[in-house]
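The amino acid sequence is not available; the structure is as follows:
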C-alpha cells in the first residue's frame, strides 16, 4: 500500500507564539484601559511576557493539564494568558464575568481551577464566589485600575524577576489548551475542552479569505469578549497572521467603540448583534462624527442579525457586514454568509444570502433533521434541528455530561431550528427551546423579529411563545422603540401582515424599556415567557 510520509510536526499554539516574535515582533497590541488611556505593546513583548508568565506559573507549581482561570476584560495581559498558559502545557479557562456568582462558583469548581488571574476592577465579583471554590490555590491580580494591595499576588510583581525566555515543552497536539463553558440557559453550564490541534485548525480556516479573511495589514478589534467562546478565535487569528490588534477593555458602549475604531484605524471588528444595533443607531444620529473609512469588514455572530441591520450599515454608511454562526461547542466558527460568485445572485437575493447564517467553512459539515432524526431536504422551507461535525466540533462535554447532544453517527445536535436552501445557505428560524408551536404548526420567532426590526420606529424586538387556551401557544412580541419614536400596535400589525400568514402574526405587542438578555447578549426569552407567558390565558379568562 502506498502511503505518504510527512514530518511529525505537532499543531500547537507554541508555533503561533514563536511566529509572533520571529516574523511580527514590531506588530502592535493596543489596550484601552479602564481610565480610557491607551497602553501599547508589541508582539515581541507578547512573547517575552508569555515566557515570564510560564516561568512564574511553573514556580507556583502549575503543571501540565492544570487549569488556570481568567476573570478579565479584553486586554494585552489576557492575550498573553491565551498563549503562555497553553504553551506551558496547562489549560486556560476563561470565566464569563457576566454570569451570576453562583454560576461562576459552580463553573470554577467543576473545571477544578488551580490558579485564577483576576483584573483588580473585577475583584468585587470574585469575592462573591471565591469562598465557595475550594480548588483555587493561588490568586493573581492584574492592576488594571490601580495598585494591587493584598487581595492576591501582584501579577506584575510576580512576572518582573522571571527570565525573558522559556524553553516551552513539545506538546501533544491533542492535549487540552482551553476550556470554555456554555451559557447554561438549560441546566448547569457544560465545559467544552479545546485541544491545541482544534484551535490551530480553526485558526487556519478562519484566516481564509472566504471565512473571516484575516491578513497581516489588518487592525483587528475583537468586541466579542475574550471570556466568551474564545473570542471567536480572533486573538489567535490575529497573532497567527501578524495583524495589529486593538483590545477595548471594559468600554463596550457604542460611542467608546466608535471612538476607538476611528482613532486606531480599525479594519476588522466583530461582535454580537446587540452591540451593532447600538452602533448603527448612533451612526444614524451622527453620520459624520466618526471617520470609519478604514473599516473594511465587520462580523456579526452570536445570534441572528436582522437583514435591516446588515442593509443599514451597507446602504447608509458603506460598511460591509458579514454574518457568521457558531457555538461554544464549535470552537466556535461554523458557517459564514459569504456570497458565491458562481450563483449570480441579484441584489435582493444577495441581501437574503448575507442575512442568512451562511454555509459551512471548509472541514465543517451540516445537516438538519426532523423529529424522527431523519435528514431533511435542502429546499429552503423544511425546518429541522441543525447538526454539525468537523475537526474542531466537540464530541463530548467535560465529565461526559450531555451525551444526548451527540449522535451515534458522529454529529453534534446544536439545538438550532433551521432551513437550508439548495445552495447550502443555512437560516436559523429558532432555538429548539424557543420555537413557537401554534395549533400544530411551527412559527419562526426570528423571522418575525427581523421583520419588526425593519420598522423605522423599532430598535429591538423579541418574539416568544405565550400559552393559549385554544392553540396551545401563540406568539407575543416584546418591542423596544428607538429614542423619540412612537408606533401603535395596529401599525406594527399592518407592517407584518403582507409578509406572513395570518396565524403567524403576534397575538399582542408589549412595549418594554429593555429586553432581558443572557450573559452573552442574546435575548433571554425564557425570562419573557416567565413574566408574560400566561398573559393570553388571563385575557381569555376575563
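Right, received. Where do you want to start? A quick note: this is a predicted structure, and the numbers were derived from the prediction, not measured.

From here on, just use CA atoms for contacts and neighbour counts.
OK.

Please spell out which residues along the longest helix along the chain are buried.
In the chain, ranked by residue count with DSSP state H as the criterion, the top helix is helix 43-59. Going by neighbour count (16 or more other Cα atoms under 10 Å), the buried part of helix 43-59 is 43-57.

So which residue is smack in the middle of the chain?
The centroid of the chain falls nearest to residue 302 when counting by Cα atoms, centre = their mean (4.9 Å).

hang on, the earlier thing: looking at the buried residues of helix 43-59, spot the one nearest residue 89.
residue 54 (9.4 Å; Cα to Cα).

And for the residue nearest to the centre of the chain, nearest residue in space, chain neighbours not counted?
In space, and not counting its chain neighbours, residue 302 is closest to residue 272: 5.4 Å by Cα to Cα, 6 or more residues apart in numbering.

ok, the one you found touching residue 228?
No - in this structure, residue 272 is not within contact of residue 228 by Cα atoms under 8 Å, at 11.0 Å.

Compare neighbour counts for these two and give me the winner.
Neighbour count, other Cα atoms under 10 Å: between residue 272 and residue 228, residue 228 has more, with 23 against 20.

Do I have it right that that one meets residue 180?
Yes - with contact defined as Cα under 8 Å, residue 228 counts as touching residue 180 (7.4 Å).

Got another one to weigh against that:
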C-alpha cells in the first residue's frame, strides 16, 4: 500500500481554541449574570483565562484522564471550563442539573469525578449530594459570595483560584484519541449511560457542524445556546461558534420566555438554539408582546420534534424560519439538519413546511440506514419504516465502563439509535417514533409522534403526548394527553377527534383524550412518557 505523505496533525481541542484566538481575538462572549447584569469580554480575554484555568487544574492535582465535573448554567465560566479541562488533558464531565439526587450521585461516583465546579446559585440543589459522593476531593464555587456556607469539607472559590496563578500554560495534550468529554444519557431505562468523547471526535464534529450544508456559522453570526451546557456539550455550539468566529451569548439561568425574547432582540441574536418546549412558550410571548426578530436567520430546534404547526407559525407570523435538527448524546450530538435545497424553491408553502418538519438529511460525516427486524437494509422511499442506525467518526462505539451489547450495536458496527424512521429519496429523515413509544393496536403500528404533532396543529392545543393503554380487544390503543392554550375555553374531546379524523387513519384515532395541566418532562425537556405510562398503566383515566 502506498501511504500518503501528509503531516500527522493532532485533532485536539487546544487547536480549536488557538484558532479562535489567533483569527478572532476581538469577537465577544456575552453572559447574562444571575443578577441580570451583562458581562462581556473578548475571545482574547477568554483565551488568557483558559490558560489560567489550566494552571488552576494543575494546582488542584488534576492529571491526564481525570474526570472534572461541572454543575452550572450556560455562562462564560462554564465556557472556560469547556476548553480548559480537555486542553489540560482531563475529561470535562457535564452534570445534568435537572436529574434526581440519586441519579446525580450515581453518575458522579460512576465517573469518579475528582473535582466539581458548581454554580453558587445551584448550591442548594447540589448540597443534597454531600453525603453521597465520597470520592470527590474538591468543590469549586462559581459566582459565590465570600463566607458562603456549604456542607462540603473542601470548598474553594473560582476567582480566588484564578487570581493565584499565571496566565501561561503549555497544553499537554498530543493524542487526538484521548478522552476530552463525558456526557451521560438521561437514563429512560435503567441507570444513565456515559458517552466518552475523544478530542478527535469533538474536532471532527466541530468541522461537521460548520459545514455550509449544516449550521454554517460565520463571523456575522451571534449564537445563543439556550440548550444547556450539560446536555450533549450544548450540541457542540460553544466549540463550533468560536471556531467560525461567531459571537456567543450565554443566557445563564434566565430561561423564561420573556427574558429569552428580550435577549434575542437586544443582542440581535442570529442563531438561537434550544428544545421545542422553550420555543413553544416563547411563541406565545411574542404573540402577546412582539419584538424585532428580523436579525434571526433561523431558530434551531433539537432534542425532540418541533410540531409542524409551530414551524409554520414562526415563519408565517414572525418571518423566522425554523431549522429542525436531529441528534443524540451518542452522536456528539448532531446527525441531521432539515435545510431546504434548490429543488425545493418551487414548492408551495404547505409542502415546504412539511419538509421542514422532517428531521432532515445527514450532514457530511454521518451515515444513516433503516433496517427491518431481520437487520436487512430498507429502501429510502419516504414510506418504508424501519429501525434507524448510524455510524461515523463522532458516533459512539460503546458506553463508558459498559461492555457493548447487541441491544445497542450491530455486528457490523452500526449504532442502534432506538428510533423508528423513514428516509425519502432525497435523504430526508422522518422520525416516526421511539421503538418503546410505538402503539401496537390489533397488530398494526401507530406513531405516537405523528399523532402528537397533528394534535398540536390544533389552534387550542399547546402540547400533546400520546401513549399506549391496555385494551382487551386490540391489545393497545392510543391515549392522548393534551394541554390546552390559556384562552381555549371549554373544549370537548370530540372536537379534537373530529379535527384528527380527516388527517390520520381511522384506527389511529385515540381511544380517549384526557386534558392535563402539563406534560411531565425529562431533564432535557422531552416528554417523559414513562411517567404518563405509569399514571395510566391500568387503563384507568379518572
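Cool, got the structure. Just so it is clear, the model here is predicted, and its values are computed rather than measured.

sorry, back to before: quick check: neighbours shared by residue 228 and residue 180 of the first structure?
Common neighbours of residue 228 of the first structure and residue 180, counting by Cα atoms under 8 Å, 6 or more residues apart in numbering, are residue 94.

Show me where the stretch 251-400 of the first structure has its strands.
268-271, 297-300, 321-326, 333-336, 359-360, 365-369, 384-389 (DSSP state E, counting those that start in this stretch).

nope, the stretch 101-250 of the second structure is what I was after
For the stretch 101-250 of the second structure, the strands defined by DSSP E, counting those that start in this stretch cover 113-119, 138-142, 155-157, 179-184, 194-198, 222-225, 247-250.

Compare those strands and give me the one nearest residue 268 of the second structure.
Closest approach to residue 268 of the second structure among the strands of the stretch 101-250 of the second structure is made by strand 222-225 (7.3 Å; Cα to Cα).

Which part of the first structure matches the closest one?
Residues 219-222 of the first structure are where strand 222-225 of the second structure lands when matched by TM-score structural alignment.

From the chain's centroid, how far away is the matching stretch?
Relative to the centre of its chain, stretch 219-222 of the first structure is centred 14 Å away, using Cα atoms, centre = their mean, to the nearest Å.

Over to stretch 115-134 of the second structure?
23 Å.

for stretch 237-249 of the second structure, same thing?
Its chain's C-alpha centre and that of stretch 237-249 of the second structure lie 16 Å apart, by Cα atoms, centre = their mean.

got the contact list for it?
For stretch 237-249 of the second structure, contacts defined as Cα under 8 Å, 6+ apart pick out 16-17, 19-20, 23-24, 27-31, 79, 206-207, 209-210, 217-225, 267, 269.

Which position in the second structure pairs with residue 517 of the first structure?
So, by TM-score structural alignment, residue 517 of the first structure is matched to residue 521.

okay, now its match: neighbour count?
Neighbours of residue 521 of the second structure using other Cα under 10 Å come to 14.

In this model residue 532 seems to touch it, though I could be wrong.
No - judged on Cα under 8 Å, residue 521 of the second structure makes no contact with residue 532 at a distance of 10.2 Å.

Quick check: which helices or strands does the longest helix of the first structure pack against?
helix 13-23, helix 76-88, helix 155-159 (3 or more Cα pairs under 8 Å, 6 or more residues apart in numbering; DSSP states H and E).

corresponding residues in the second structure for it?
Counting by TM-score structural alignment, helix 43-59 of the first structure lines up with residues 43-59 of the second structure.

quick one: contacts of the matching stretch?
Under the criterion Cα under 8 Å, 6+ apart, residues 17-18, 20-21, 24-29, 80-81, 83-85, 87-88, 161-162, 165-169 lie in contact with stretch 43-59 of the second structure.

List only buried entries from the residues you listed.
Neighbour-count burial within these applies to 17, 20-21, 24-29, 80-81, 83-85, 87-88, 161-162, 165, 167, 169; the criterion is 16+ other Cα under 10 Å.

on that earlier part again, residue 295 of the first structure: which of the helices and strands packed on helix 43-59 of the first structure is closest?
helix 76-88 (22.0 Å).

The closest one against the second structure, how far on average?
Taken over the aligned residues, the distance from helix 76-88 of the first structure to the second structure averages 0.3 Å (mean Cα distance after the TM-score superposition for the first structure).
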